[in-house]
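Enquirer: Take a look and give me a structure for this.
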Amino acid sequence: MSNRFDFMIHATDGNARTGQIQMLRGATRTPAFMPVGTAATVKAMKPETVRKTGADIILGNTYHLMLRPGAERVARLGGLHKFMNWDRPILTDSGGYQVMSLSDLRKLTEQGVEFRSHIDGAKHMLTPERSMEIQRLLGSDIVMAFDECPRADQSREVIAASMEMSMRWARRSRDGFDTGGEHAERSALFGIQQGALDEELRKRSADALTDIGFDGYAIGGLAVGEGQEAMFATLDFAPGQLPADRPRYLMGVGKPDDLVGAVERGVDMFDCVLPSRSGRNGQAFTWNGPINLRNARFAEDQEPLDNRCACDTCATYSRAYIHHLVKSSEILGAILMTEHNIAFYQQLMQAMRDAIAAGQFAQFAQYFRQDYLRQ
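Expert: Below you'll find the model as predicted:
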């Protein structure tokens, strides 16, 4: 076993898989949910609290960190792990999603993307080579290839041209990563499949990525407004187009029932801002579905957020107290709600890992949906 990157599948049940990614900074159990630490912080959470929820790996963002505090500064301060006090694996998003979301502030060419900072309006150029350099300076363990993420409602011609350019950028990302010296020798590079909802375009993308060769493969261009039914229809074929012996990462997903449906279809890794963003806005995820703590019905409810949750928030605080904090816009409300939501997501991932290992994933998924979607 190499210390740099190994992926082991321990059990399968239908298309669902459970296993482990082993890297120098530790093991990541799969299926895995990565809390999002966009700007070197999972909002409202200390890193040690994130780890206590059961998270093995977190995500940082190339675009945001390159603008503030700056990749070179992070490198001078010892790298992202030391900077934010997280000693386990970090995956960094390449900035491609922000390229899509900044369509009014960007100029897209074959070379890369010229854009103005949303912070101060300063001009920047982000290319595959620069994205690799930034992620090297940050010291990330899993580096994402630079890509463009087109909207699913664009024409097939536009989506195809975008996918083909992303594959050329994937080749340049591979070349740029491989020149990264010591960082390249101890980290991993993932390619990103594109093609929107089109099966043939996704197959062409998967074949191009496989020819280049990556440590893992992401499914990009979903969860961008197409709806769960269309996303699942795409996941019925997209994971199977990617190498079976490598981890498959569905980017930017999602709601708890999205995760269950995607694992059912062969996905191994996820990230999403939803549990932390929802926590800051008064929504808690529970085994019986999401609840809004702003609702007056919780004002005198002395039950925990979720009787089946083992997190510190549920062990210590009542819905009534958290309702008061949320309604009063107290910072502690966001802290407690985010801790619960991140912990719930990690408990969900562990439950799925256990069900796959026991050969009972179909039963688990059925009972989960009955409870979670019954409202």
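
Enquirer: alpha carbons only for contacts and neighbour counts from here, please
Expert: OK.

Enquirer: name the element Ile342 belongs to?
Expert: Following DSSP states H and E, the helix or strand that holds Ile342 is helix 331-357.

Enquirer: buried stuff in that helix?
Expert: By neighbour count on 16 or more other C-alpha atoms under 10 Å, the buried set for helix 331-357 is 333-350, 352-357.

Enquirer: one more to line up against the first:
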Amino acid sequence: MAALSFELETTSVGSRARAGKISTDHGEIHTPIFMPVGTVGTVKAVTQQQLKDDVEAQIILGNTYHLYLRPGTEVLEAAGGLHKFNGWDRPILTDSGGYQVFSLAANRKIKEEGVMFQSHIDGSRHLFSPESVMDIQRSIGADIIMAFDECPPYPSEYGYAKKSMELTHRWLDRCIQRLADTPDKYGYTQNLFPIVQGSTYKDLRKASCEYIASKQAVGNAIGGLSVGEPEEMMYEFTELCTENLPVDKPRYLMGVGTPWNILECIDRGIDMFDCVMPTRNGRNGMIFTTEGVINIKNKKWATDFSPIDPGLDNEISRFYTKAYLRHLFVADEILGMQLASLQNLSFYLWLVGEARQHILAGDFASWKTGMVDQVKRRC
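Expert: As a prediction, the model looks like this:
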């Protein structure tokens, strides 16, 4: 089977925003794209068919750390990989678990070999090395797999950030070698994306971009942003990275973010995004719509019988009313969380789809300015 390929269709006038097409063995992805997060093999409260029909997702994300702990690689291999296990027949990307090791796991010890950590589930001890993480991702069988990296906290002192970045680079070389030494398990190609690190230091970020670019991977990721730094700093370092990463490869900004974050980062040349925000915030009553942000628990929506979002052309957004959705949350009904998650994911996919159309039309820069104000509006 063929390795991932990327066709850059156009770059918008007056912007770094790009429209492209990623081809994988499980289908095409039109960029810019948002990837719903299915951490443990499921996007919370949403079925695979709803992801296709209502959300129109082109690719979803899974996580190595969580899938390794449960159901485990033996179960995934017996099923024939994650695609067969969860019934999703479109592309999948897996995060390497590096961020989870540093944010969730207890008593972690970082050394050259890898990271020793305790499971957040039962306290059992495990070692993640570049080699073992590649092996686990081979078992999961995602189309796009991430290199094992260390994600330093914000803020980090310069010396620590530099040491961490250099360790990430050495781990990348071991990831590449491990993949070269092991075959794909399921008859289709798995594609490695290296991850740029370097915290919020310009020289380190530039050096990391240059190192990652030298590996000539089929795509590249930017990590270590959206971890607590101010938004303007995130935008500054995103732009620095896109200026120093290859033009002809897709660029993935990990863990970002709000709708306005996504628009600003598309403007700076990012092609791929993921974030738990649409589903996590949705389950807590924050609804993203084409008219702005709604706290559906507010009493003002109790007798508002207008559709959740008349600007979206799908059954969920147009059929159910704001009053009914609020009632579900007040009554603590599971359906409320499901509808909110579907609305938010549909909105995110609509937003990147609209951005793509305006990039192709050549008026993205002017459209983005008004859209940022619109999606930030508090209803």
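
Enquirer: May I have the TM-score of the superposed chains?
Expert: With the length set by TM-score structural alignment, normalised by the length of the first structure, the two chains reach a TM-score of 0.97; 374 aligned residues with a C-alpha RMSD of 1.3 Å.

Enquirer: In the second structure, what range does the helix holding Ile342 of the first structure match?
Expert: Counting by TM-score structural alignment, helix 331-357 of the first structure falls onto residues 334-360 of the second structure.

Enquirer: can you check stretch 72-85 of the first structure too?
Expert: Taking TM-score structural alignment, stretch 72-85 of the first structure hits residues 74-87 over in the second structure.

Enquirer: how close does the residue nearest the centre of the second structure get to Val375 of the second structure?
Expert: The residue lying closest to the centre of the second structure (C-alpha atoms, centre = their mean) is Asp274, at 2.0 Å. The span separating Asp274 of the second structure from Val375 of the second structure equals 18 Å under the rule C-alpha to C-alpha, to the nearest Å.

Enquirer: what does Pro307 of the second structure give?
Expert: In terms of C-alpha to C-alpha, Pro307 of the second structure sits 17 Å off from Val375 of the second structure.

Enquirer: buried set for stretch 297-317 of the first structure?
Expert: 298-299, 304-306, 309, 311, 313-314.

Enquirer: Can you spell out the matching residue range in the second structure for it?
Expert: The aligned range for stretch 297-317 of the first structure is 300-320, by TM-score structural alignment.

Enquirer: Then stretch 198-215 of the first structure?
Expert: Counting by TM-score structural alignment, stretch 198-215 of the first structure sits on residues 201-218 of the second structure.

Enquirer: Pull out the buried residues from that stretch.
Expert: 204-213, 217-218.

Enquirer: Could you find which two of the residues you listed are furthest from each other?
Expert: Farthest pair in those (C-alpha to C-alpha) is Leu204 and Val218. Separation: 22.3 Å.

Enquirer: picking that back up, from the chain's centroid, how far away is the match of stretch 198-215 of the first structure?
Expert: 20 Å (C-alpha atoms, centre = their mean, to the nearest Å).

Enquirer: again with stretch 165-183 of the second structure
Expert: 22 Å.

Enquirer: Residues touching it, excluding its own?
Expert: 112, 130-131, 134, 147-150, 192, 194, 197-198, 204, 208, 211-212 (C-alpha atoms under 8 Å, 6 or more residues apart in numbering).

Enquirer: measure the closest residue to Tyr201 of the second structure other than its chain neighbours to Val46 of the second structure for me?
Expert: Spatial nearest neighbour of Tyr201 of the second structure, excluding adjacent residues (C-alpha to C-alpha, 6 or more residues apart in numbering): Tyr158 at 7.3 Å. Distance of Tyr158 of the second structure to Val46 of the second structure, given as C-alpha to C-alpha: 42 Å.
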